[in-house]
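Colleague: Dropping a prediction and its sequence here:
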Amino acid sequence: MAALSLLAVTLLAGPAALRADPAPRAPGGFEGVASCAGTTCHGRMEADGAVVRQDELMRWQEPSTPGGAHSRAFTVLSYARAKQITATLGLGDPTSAPACLGCHTTPTDGRTGVRFLARDGVGCEACHGPASGWISSHYTVGASHAANVARGMTPLDRPATRAAVCLDCHFGSNKPGQFVTHRMMAAGHPRISFELDLFSTLQQHHDEDADYIQRKGRTDSVRMWAVGQAMAVNRALTLYATPKGTEGAFPEFTFFDCHSCHRRIYDAEDRTRTWESNPGRPIPAGMPPFNDENMILLAAAARVAAPGMAGRLDSDSRAFHAALARDRGAAVAAGGRLASTATALASALSATDGNGDTAFAMVDSIAGPTLAPRFTDYEGSVQGVMAIDTLLNALVKEKRITVGAAAGIRADINRAYAAVKEPNGYRPADFRASLGDAVRSIRALR
């Protein structure tokens, strides 16, 4: 892999590889993965650093775990599947197609230093921000996180900021090459699915030790999860209101629930109903619903952490679904109101303390009589089991549930994951039963 060869070169070069280029850097420039890979910084083979692990590059490159997914992002563009997708869409070579590079590499707007290589995939600066302003000062004696942020580092410790960065690729944005359309998925691109805290945990390359907590504070997983849901709702509706919301004479179907259309068609003497009524969607029978997975989970969070806004969210959500049955103009207007509510909720949830009691209450809210019936579709069910998984992990981290007790509950969660493993094998009844068992077990430990 290209990044591995860069790491080897930098290891041999030692600290000299970290010195600033003689020529002045452009403001906000991207320096590349190699600029972080010296043995005095993040390129060690052992996690024996005094302040940070210093083996972060090795963990980023780990080939067999989700933690190495970002480093593999460009490599997958050379695989047969990627070539088949771009050939179908007439996009040419996927390793140079703008529609692919916006998310399979670090997006730079051309502001790159001599060490930057697109083939390194989604590198350090894709998340932490262009390093030219802070790379030479962030490791100095007396450096602080606030000073690094002032010089251009992205403050990923802030849930809303992290969500905005992650959603660009894991949901979509208006930036070049950062929106997966229905045509792309029809050509073979995987469906987009994301949950902020769970995915952050999978990509975590640092230890949250005492030093980290002193510099940035302890990560509040419940707050991270809740804010991520609010930001995802806002992002979906904001994008829907742009020209991306349509494709020729059709709506852009990437915004709608895949499983509502991709079901078997029966032609028999007695009709076979292939969909379930959903109390959260006041739409005509048989109408494809807007993908409301994040709306459902945001409603659960709001009922616990921002109860004064929960009613407004429910009202705006129902109004948006109803407007979809009228026309696009009405839907865009209603979506704008719902997006504003989601933004307000993101702000309110960012200020909450996601302690153990909050996590327990959110588990109850997700599985409660009001929201549980809304898990009728594949995408919402996937988001639901990820939410319970995240909240269980938060309870373990806060020592409200022991590791041993969580291991017993994990069997029920794994059964729920199995029920949503892939769309064609989705089993809604099994999903709801397994999730219900997991929630009852968590509730009993409160």
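Modeller: Structure's in. What do you need?
Colleague: make it CA atoms for all contacts and neighbour counts henceforth
Modeller: Fine.
Colleague: Regarding Gly172, what is its secondary structure?
Modeller: coil (DSSP: H, G, I helix; E, B strand; the rest coil).
Colleague: my guess is it contacts Gln178, does it?
Modeller: Yes: applying C-alpha atoms under 8 Å, one finds Gly172 in contact with Gln178, separated by 5.2 Å.
Colleague: Would you mind listing the outside residues contacting the top helix by length along the chain?
Modeller: As assigned by DSSP state H, the longest helix anywhere in the chain is helix 328-350. Helix 328-350 has contacts (C-alpha atoms under 8 Å, 6 or more residues apart in numbering) with 159-160, 223-224, 226-228, 230-231, 233-235, 237-238, 240-241, 302, 305-306, 309, 312-313, 316-317, 319-321, 323-324.
Colleague: Which residue ranges of this structure form strands?
Modeller: 246-247, 250-251 (DSSP state E).
Colleague: okay if I get these as JSON lines plus mean neighbour count and distance to Glu422?
Modeller: Listed next are the strands of the chain as JSON lines, based on neighbours: other C-alpha atoms under 10 Å; distance: least, C-alpha to C-alpha, whole Å:
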{"stretch": "strand 246-247", "mean neighbour count": "14", "distance to Glu422": "26"}
{"stretch": "strand 250-251", "mean neighbour count": "12", "distance to Glu422": "25"}
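Colleague: one more structure, for comparison:
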Amino acid sequence: MLSWPLILLLLVLLVPIDNSASSTAARRFEGVASCAGSTCHGRMEGDGKVVRQDELRLWQEPSSRGGAHSRAYAVLSSPRGRSIAATLGLGAATGAPACLGCHATPGGNRGERFQLSDGVSCESCHGPASGWISSHYAMPATHAGNIAQGLIPLERPAVRAAVCLDCHFGSAKGGQFVTHSMMAAGHPRVSFELDLFSSLQQHWDEDADYARRKGRSDSVRLWAVGQAQAVQRSLGLFARSDFGMRGVFPEFYFYDCHSCHRPIDDGPAQRRTFETNAGRPIPFAAPPFNDENIIMLSAVAQVLAPGQASAFDAASRNFHAAMGKGRAEAVAGASRLDAAAGALGDAMARQGYSADTAFRVVSAIAGKTISPRFTDYAGSAQAVMAVDTLLNALVREGRVTVGAAAGIRADINRAYGAVSGPKTYNPAAFRAALGQAVRSIEALR
């Protein structure tokens, strides 16, 4: 079900990462306590002169969606966590490598103050701190210098997406891939949307000082680059035999769950419970690859990279068609689509955006080309998240007033209601609800 409880379950997953500046093997994870002083990030109020300095409070807030990362390790001891581990024969989830890769910060080189129970800690996202913790706040220090010492430049959309995707989609680094077996044992379905997840975790203020050091962020760019990176991550893992296959069967994690998990009736009056999809030329009744991010990238390409949109859509159709031919053909198709998504991501990361861009992308999502592709729950859930995310971006950036956005909240909520759960999902009803929500946003233009 697409709801805050589901998003909370998704947000308990994040990432230990390889540092792009230098290998983490030489870096040491110092632990949350090393960041927690009242003169650093442990204040009770966000009244610091340069950064808020209450980041620790926000990270561990027990009632906040932003506090989900601090609860990631504790989730392993919950009844659900214990049940999943027992079903899979992992032993205690709190010690299982398959779980700790995303529910903790399992760096091999740990300082004295490191605690595994801290869960997804500061260093899970910002990188092991031994190289920069003693100097990043000093007056001579620069952001570029901190990055050279191992700080992860999360202000860069592609870097942030790669960090988040390691657990919010999966990676090949070990203990960071949610298999179909894990989901069968009770793990929630994994979904990803970079701008939404960033806003839920935001513990920084984008003031003049932030802009001077890191530049201004753009929510549309963040969302678009996140979609491109999600497509690439999915295809890259699928193409690997050690991830894409499980014996003679494909790894069903990559496919649309609800294409198979539908009611079955073998009576003479049974009715088909799925719609065919022109964007996926696969054999009739074959399980489709989960293309929720592919659909979103197709929509944004129409607006931000129209010159590359047709090539991407052709690669997408060819990839789906290859699913009906064989593993080798599917892997080759995945490679071509991966390259097309990468080209789109690079183009979108470089270009500037106007005040009109978010409106145009919202319109494209519910437009004549994209809307017919909303035939399944996962893609539809991603679409309504995207529309809401882009509306919030318009509000944050002063392009739509808070009052105007509140005035159309009922239409957005109806679209959410249409994907409130896979059992009640109806494609035609969803498309109608999404169309009305988008028309309401367009009226604010």
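Modeller: Happy to help now that I have it. What you see is a predicted model; the values in this text were computed from it and never measured.
Colleague: So after superposing, what's the score?
Modeller: Aligned and superposed, the two chains score 0.93 in TM-score terms (TM-score structural alignment, normalised by the length of the second structure); 421 aligned residues with a C-alpha RMSD of 1.2 Å.
Colleague: Next, format the strands of the first structure as TSV and append distance to Gln203 of the first structure.
Modeller: Formatted as TSV, those follow (distance: least, C-alpha to C-alpha, whole Å):
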stretch	distance to Gln203 of the first structure
strand 246-247	33
strand 250-251	34
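Colleague: just to revisit the earlier point, could you tell me which of the contacts of helix 328-350 of the first structure belong to helices?
Modeller: In this view, the contacts of helix 328-350 of the first structure that belong to helices under DSSP H are 159-160, 223-224, 226-228, 230-231, 233-235, 237-238, 240, 302, 305, 309, 312-313, 316-317, 319-321, 323-324.
Colleague: Take those and, keeping just the buried ones, write it as a ChimeraX select command.
Modeller: Remark: buried members of these, expressed as a ChimeraX selection using 16 or more other C-alpha atoms under 10 Å:
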select :159,160,223,224,226,227,228,230,231,233,234,235,237,238,240,302,305,309,312,313,316,317,319,320,321,323,324
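Colleague: Where in the first structure does stretch 371-386 of the second structure align, residue-wise?
Modeller: Under the alignment (TM-score structural alignment), stretch 371-386 of the second structure falls on residues 372-387 in the first structure.
Colleague: which outside residues touch the matching stretch?
Modeller: Counting by C-alpha under 8 Å, 6+ apart, residues outside stretch 372-387 of the first structure touching it are 194-195, 198, 225, 257-260, 276-280, 291-294, 296-297, 366, 413, 416-417, 420, 423, 426, 428, 431-432, 435.
Colleague: what's the closest non-adjacent residue to the residue nearest to the spatial centre of the second structure?
Modeller: For the second structure, Phe192 is the residue whose C-alpha lies nearest the centre (C-alpha atoms, centre = their mean; 2.4 Å). Nearest residue to Phe192 of the second structure, sequence neighbours excluded (C-alpha to C-alpha, 6 or more residues apart in numbering): His168, at 5.9 Å.
Colleague: so who does the equivalent of that neighbour over in the first structure touch?
Modeller: Counting by TM-score structural alignment, His168 of the second structure lines up with His170 in the first structure. The neighbourhood of His170 of the first structure, defined by C-alpha under 8 Å, 6+ apart, consists of 192-194.
Colleague: if we can go back for a sec, assess the claim that the residue nearest to the centre of the second structure and Ala230 are in contact.
Modeller: Yes: counting by C-alpha under 8 Å, Ala230 is a contact partner of Phe192 of the second structure at 7.5 Å.
Colleague: Pull up the overlap in contacts between the two.
Modeller: Residues touching both Phe192 of the second structure and Ala230 (C-alpha under 8 Å, 6+ apart) are 165, 169.
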